[in-house]
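Quick one, structure for this:
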Amino acid sequence: MILSVSSPSVSFLPEREARVRLARTINEDIAQFRRDYPGRFGGFMTLPLPHVAESLVEIDHAFDQLGLDGVIIETNSDGKYLGDPALAPIFGRLNERHATIFLHPTAPACFSAVGLGRFAPLFEFPCDTARTVIDIVFSDTLKRCANLKLILPHAGGVLPAIAQRIALLSPMPAMKPAPKSSAEVITELKGLYYDLAMSANQPTFDVLRTLAPLSQIMVGTDFPFQPAANVARNIADFRALGGLSPEEHRGIARENALRLFPHFARVDGEAG
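Okay, here's the model as predicted:
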């Protein structure tokens, strides 16, 4: 199990210094938890986004001093999406580190106007995942930072359902900052990883596998933010998925994640 802090991360704090302090506290606590239970847990660092200099310091500290396994980044921070040029130094540093990034959705800045009084995970979370991935793709972040491994939660949100639409429109002159070929867009989306938190049901999975290779799909739980009954239902849905061989089922349940985090396989082997 890999520990991380979900939305709203540290962005509920208005002051820069408060975000920096809380991000450091979270990362230190996760590192201590890993030390207390060696081999049982991993950890993704939290960054004080959208503050770039402070985030660069935290990246180095969390990797070099704490030995964390990757980073969790929200789909936007204060309305700034991940393809924003101001955030490029962060992705550059993470690329140097060959980092694994777990993307987690949060509400868009306009949520009060479009939420219709319902909570953000119902609809805006899946949409914000697609929104920020589109921004990453068309900003050429993935092309510049080829060493990054990016995990999308919830089967990619609405992204698999609209991937071909995005690809169809991507060569149009109106695309900002510049058009891309349809094939290039699909190739980049296929290169991402997708987890099945809240999304292991057959209809959602069938759409996801039209985009993502089975080797890029992993189990996720959203525990403890999801009620235990919802987590149990999602796991039961995963076990009941049709159209998979036993080997493919094991790959999604375990082996695909171990390729991203091979040290867990070594720890498991030592324990066995």
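
going forward, measure contacts and count neighbours with C-alpha atoms only.
Will do.

And for P126, the neighbour number?
Close neighbours of P126, defined as other CA atoms under 10 Å, add up to 22.

okay but it is in contact with L152, surely?
No - counting by CA atoms under 8 Å, P126 does not reach L152; the two are 10.1 Å apart.

Tell me the spacing between L168 and N95.
29 Å (CA to CA, to the nearest Å).

what does A18 give?
Noted for A18: a distance of 27 Å to N95, by CA to CA.

now do G43
To N95, G43 is 18 Å away according to CA to CA.

Equivalent analysis for L159, please.
On the measure of CA to CA, L159 and N95 end up 23 Å apart.

Pick out whichever of the two has more residues nearby.
L159 (24 against 19).

what's that one in contact with, if anything?
126-127, 129-130 (CA atoms under 8 Å, 6 or more residues apart in numbering).

again, but for D128
By CA under 8 Å, 6+ apart, D128 lies in contact with 75, 105-108.

And V185, by the same measure?
For V185, the contacting residues are 137, 166-167, 170, by CA under 8 Å, 6+ apart.

Let's compare: structure for the following, please.
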Amino acid sequence: MSRARRIDTHQHLVPPHYAEWMRDKGIRPGGVDLPSWSPSAALKFMDGHGIQTGILSLSTPGVYFGDAAEARRWAREINEYTAGVVTGRPDRFGFFATLTLPDVEGALTEAEYALGTLNADGIVLLANNDGRYLGDPGFEPLLKFLHDRQATVFVHPGELPAPEVPGIPTFTADFLLDTTRTAISLILSGAMAKYPGIKLILAHAGGFVPYISYRILLTMMSTKNKAQQAWTLLDRKHQVPRQLAVLRQFYYDIALSSSPAALPSLLAVADPDHITYGSDFPFAPAPAVTFLNKTYEQYPLEDNQRAAIDRGNSEKIFPRLKG
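I've put the predicted structure just below:
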């Protein structure tokens, strides 16, 4: 069992001014109360869960609420605040910069500043932005920029652009569908083929992507009027079709997804070098992370595979953390 020196690619921060802004708006991200957060609390959590470095990101709902100028101001403030946290403890923290989508011009400006001036480790994008998924043609200028920069992009679910179901928090299932929708959007739009330089990390083991991988295959084939061919392929070959290779381009974190029910689906679909450790702290409280870590640590993995998930795969994405 290896718990030491994990790199956590799914760890959030809640800057104090941002928390006030969210509470003023009455927003409960994912249908839960906004958790308290501080760098010292994050370090205490990490020390208790074998985490050497947390790559911090802002969670849903991000900064865009219909006013592009407001979103730009908040993105800059949050990124500069987070860069300051990282500067104070670069061995313990990294960060994914917040952008302003669906404001593409603002997103390009902020991405350039965050990656070039603040030395962000990557970018966080919500799966949907004002109801538009990442394969939307209007987002291509940003995808091209991120491809050219060989950027790492953490894709986190947003609030599903659909009515909530009373009594069911949106983090329970809507979040997973939101990530799944944007992954399919990126595939069907051709963005995965066109912009392979982007290292895309899908939150929560990709939502439903591993479980519905063959449905995605059939969708890909049916868009080319080859649905019957796809069924024949599945029926006769009894092997993973080459069309599913696109799913191995994605990286997947195991935040809230390291159960004995979820891990087999993920391991059947993901490239072994493309799975990273994630906690979802502080939205996932420490006791929940402790419980899920135990299920992960008890799952029968080879030692080298567990070490790769805990740290090795992330070292390849973030070379500054190697060693």
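
I'd like the contacts of D128 of structure 1 laid out as a markdown table, including distance to D237 of structure 1, secondary structure and neighbour count.
Below are the contacts of D128 of structure 1 laid out as a markdown table (distance: CA to CA, whole Å; DSSP: H, G, I helix; E, B strand; the rest coil; neighbours: other CA atoms under 10 Å):
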| residue | distance to D237 of structure 1 | secondary structure | neighbour count |
| --- | --- | --- | --- |
| T75 | 27 | coil | 25 |
| P105 | 23 | coil | 28 |
| T106 | 25 | coil | 24 |
| A107 | 27 | coil | 26 |
| P108 | 30 | coil | 23 |
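
Could you look up the SS state of D8 of structure 2?
Per DSSP: H, G, I helix; E, B strand; the rest coil, the secondary structure class of D8 of structure 2 is strand.

ok, now how distant is the residue mapped onto R215 of structure 2 from structure 1 from A146 of structure 1?
Aligned counterpart of R215 of structure 2 in structure 1: R165 (TM-score structural alignment). Here R165 of structure 1 is placed at a distance of 24 Å from A146 of structure 1 (CA to CA).

How about R118 of structure 1?
Taken as CA to CA, the span from R118 of structure 1 to A146 of structure 1 is 38 Å.

now L66 of structure 1
According to CA to CA, L66 of structure 1 and A146 of structure 1 sit 25 Å apart.

before we move on, back to that, what's the overlap in contacts for P126 and L152 of structure 1?
Taking CA under 8 Å, 6+ apart as the contact rule, P126 of structure 1 and L152 have no neighbour in common.

And what about the most centrally placed residue in structure 1, helix, strand or coil?
By CA atoms, centre = their mean, structure 1 has its centre lying nearest to L103, at 2.2 Å. Counting by three-state DSSP, the backbone at L103 of structure 1 sits in strand.

residue contacts, the counterpart of it in structure 2?
Under the alignment (TM-score structural alignment), L103 of structure 1 pairs with V155 in structure 2. Applying CA under 8 Å, 6+ apart to V155 of structure 2 gives the contacts 124-127, 179, 200-203.

For these, pick the one with the most neighbours.
Counting neighbours by other CA under 10 Å, A127 leads the contacts of V155 of structure 2 with 30 neighbours.

Excluding residues flanking it in the chain, which one is nearest the residue mapped onto that residue from structure 1?
Counting by TM-score structural alignment, A127 of structure 2 corresponds to T75 in structure 1. Nearest-residue entry for T75 of structure 1: P105, 4.9 Å, with adjacent residues in sequence omitted and distances by CA to CA, 6 or more residues apart in numbering.

close enough to count as contact, that neighbour and S9?
No - contact criterion CA under 8 Å: P105 of structure 1 and S9 do not qualify, at 10.5 Å.

what do these two both touch?
E74.

Tell me the counterpart of A75 of structure 2 in structure 1.
Residue pairing (TM-score structural alignment): A75 of structure 2 is matched to A23 of structure 1.

Show me which parts of stretch 278-290 of structure 2 are buried, residue by residue.
278-284, 286, 289 (16 or more other CA atoms under 10 Å).

next one: stretch 202-220 of structure 2
Buried residues in stretch 202-220 of structure 2 (16+ other CA under 10 Å): 202-211, 213-214, 216-220.

Thanks a lot, see you next time.
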